[in-house]
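J.: based on what follows, work out the 3D shape:
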Amino acid sequence: MTISNLKYQADSKPCGDKADMQTNVYHVAYAPAIKKAYLFHWGCNLECKGCLCKKEINCMALEENLDVVFRDPRFCPPQTPSATLSFGKLVSLLENIELTEVAFEGQEASLDPMLPDICWWLKDRGCKVILHTNGVAMADASHIDDVIVSLKAITPELYAGYTCRSNASLLDNFRKYYESGVNLKAESVYIPDYIGLEETEKIAKFIASVDTNIPYRMDAYFASGDNPWRPPTPEEMQIALAVARKHLKNVYCTQQTKKDLSKADLLYEVVSRMAACRSSCRRRGSNSRSAASTSRSSSGLA
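T.: Sure thing, here's the model as predicted:
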């Protein structure tokens, strides 16, 4: 299956007075086989040292981005979206495809002032809505089905060192999301000798203090940005899983070990329906950007 860039073609304004209001959505990817769209948002309230967007800002499940994990960070200049969609253009784009599910990805979707309106429109159409968030800002979850919170670290000093911000509101908001009744999930990036076994156990214990049934996903770190860390081995990921499973009932991990992925390695094809970035980095060694964590864009990867 394939993920493609969706091109806006309609000129209509289906959203009344809000049609011209700007969203933070700069890229839309779509998996036709599962009728799922991925909306990528620009703008964040954290400065994570290992942010995936330091390497690639468009969907990493696109065929041209299957090399993201192993791109050399030294050849990855910063990317910036050249434009974002208005609410009306986003709706017109999505109206032209079959949809059952939509995920908010990219940087931090909770900062998009149009997020409640987008969610309302999607739910009115019968779509499942999934929010990926760092949890620092609390989103209106009244029209959201799943909330996936990237916890990063529990130790205040470690979290602040990695993100340049306190995690106090994040931990409080994680509990609030749970109490709201949404389907809550947690994730983090495993970085050996930094956010390693000790911190992983703290993360698992925190999640368990809310509910031991909350699913927890660990993503294996891969090089992104100017950092000294190394990726974990598959054996290290298995040890980390065992540590987390002492406290939680549903723990799993993602890790790409194959360097030369092709479309045959995808669970489903993803196509780009709309892409907008000034600096393109598509191949290793030539204007490429490096990535650190798959926590936001592992869609379609086996």
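
J.: only C-alpha atoms from now on, for both contacts and neighbour counts.
T.: Fine.

J.: what about the strands in the stretch 101-250 of the chain?
T.: For the stretch 101-250 of the chain, the strands defined by DSSP state E, counting those that start in this stretch occupy 101-106, 128-133, 146-150, 183-190, 216-220.

J.: who are the packing partners of the first one?
T.: If I follow you right, that is strand 101-106. If contacts are counted by 3 or more Cα pairs under 8 Å, 6 or more residues apart in numbering; DSSP states H and E, strand 101-106 sits against strand 36-41, strand 128-133.

J.: starting at the chain centroid, how far to stretch 29-36?
T.: The chain centroid and the centroid of stretch 29-36 are separated by 16 Å under Cα atoms, centre = their mean, to the nearest Å.

J.: in that stretch, what's buried?
T.: 29, 30, 31, 32, 36 (16 or more other Cα atoms under 10 Å).

J.: so the fourth one sits against residue 270, correct?
T.: Yes - between residue 32 and residue 270 there is a contact under Cα atoms under 8 Å: 7.2 Å.

J.: make a markdown table out of the buried residues of stretch 29-36 and add secondary structure and distance to residue 235.
T.: Listed next are these as a markdown table, based on DSSP: H, G, I helix; E, B strand; the rest coil; distance: Cα to Cα, whole Å:
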| residue | secondary structure | distance to residue 235 |
| --- | --- | --- |
| 29 | strand | 33 |
| 30 | strand | 33 |
| 31 | strand | 32 |
| 32 | coil | 35 |
| 36 | strand | 33 |
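
J.: next, the structure of the following sequence, for comparison with the previous one:
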Amino acid sequence: MQRRVPFITFCTRPARKAWINLAGCNFDCRGCFALAKEDVGRAFSVAELVSFFVEACLYIYGCLVDDVVITGGEPTLNPAYLVSLIERLRKAGVSRISLSTNGHLLDEALVRQLKVLGVGPVKLDIKAFSEDIHYWYTGRSNRNVLRAAKLLYDYSVDFYARTILMPGIVDVDEVEKIAKFLSSISPEIPYRIYEFDPSHARQPVARKPTLEEMASAFE
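T.: Okay, the predicted model is just below:
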């Protein structure tokens, strides 16, 4: 069982933190900026990846980093690999493990395992609430994604939702729909909004939102 890893990012300031990028994705987002979207990089078994990661930490920090984000690409493409990676990182001594995901493959069994393993926060990308917009942008339905938000809440997993504001596609009205949906589950679910930057996108499908548009979305 292997997955490709195009790169691992290590941060020293403001705090020691690492991002493990697992290659490949089940979405085909028009405005994607992630190198790890493609199946690129070196293939690792879980044991090889954790060994490499620990060795890199010791070289860079002189100790094991205790804050790791598993991202991609889409890290849930192989749930067994993901769970094994989390378990081995825990055994190695990593105390804080978070996950960035599009949520499409977060079924009840995987959410339950994330809760047991103490993963958090889970950063759930909700691209759009309207299924036609979501399908146009990603090539997939958003039904599983919306269901994942409810599952994460029901299992008391530490998580927040996030959306990229893209004028003319995912605009203020669409953000409001997502916010209302999350509030219908619980008004306590954190929700973050980020700006689209066409200079980093594979396809410049929208312009960068103005500060006024960002402020309106937050309101």
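
J.: among the helices and strands packed on strand 101-106 of structure 1, which is the most enclosed?
T.: Mean neighbour count (mean count of other Cα atoms under 10 Å) peaks for strand 36-41 among these, with a mean of 24.

J.: which stretch of structure 2 lines up against the helix or strand following that strand?
T.: Of the helices and strands lying after strand 36-41 of structure 1 in sequence (DSSP states H and E), the nearest is helix 87-95. Counting by TM-score structural alignment, helix 87-95 of structure 1 falls onto residues 46-54 of structure 2.

J.: just stretch 145-164 of structure 1 next, same as before
T.: The aligned range for stretch 145-164 of structure 1 is 120-139, by TM-score structural alignment.

J.: got the end-to-end distance for the matching stretch?
T.: One end of stretch 120-139 of structure 2 sits 28 Å from the other (Cα to Cα, to the nearest Å).

J.: got it, and stretch 179-191 of structure 2?
T.: Terminal residues of stretch 179-191 of structure 2 are spaced 7 Å apart (Cα to Cα).

J.: read off where that stretch ends up in structure 1.
T.: Stretch 179-191 of structure 2 lines up with residues 204-216 of structure 1 when matched by TM-score structural alignment.

J.: re the thing from before, which among the buried residues of stretch 29-36 of structure 1 gets closest to residue 131 of structure 1?
T.: Minimum distance to residue 131 of structure 1 across these is 13.4 Å, recorded for residue 36 (Cα to Cα).

J.: got a list of what whatever residue of structure 2 lines up with the closest one touches?
T.: Alignment note (TM-score structural alignment): residue 36 of structure 1 maps to residue 17 of structure 2. Residue 17 of structure 2 makes contacts with 10, 11, 65, 66, 67, 68, 69, as judged by Cα atoms under 8 Å, 6 or more residues apart in numbering.

J.: ok, and the most crowded of those residues?
T.: residue 65 (24 neighbours; other Cα atoms under 10 Å).

J.: so how far is residue 139 of structure 2 from that residue?
T.: Taking Cα to Cα as the measure, residue 65 of structure 2 falls 36 Å from residue 139 of structure 2.

J.: how about residue 80 of structure 2?
T.: Separation of residue 80 of structure 2 from residue 139 of structure 2 (Cα to Cα): 25 Å.

J.: of these two, who's got more company?
T.: For residue 80 of structure 2 versus residue 139, neighbours defined as other Cα under 10 Å are more numerous around residue 139 (15 against 11).
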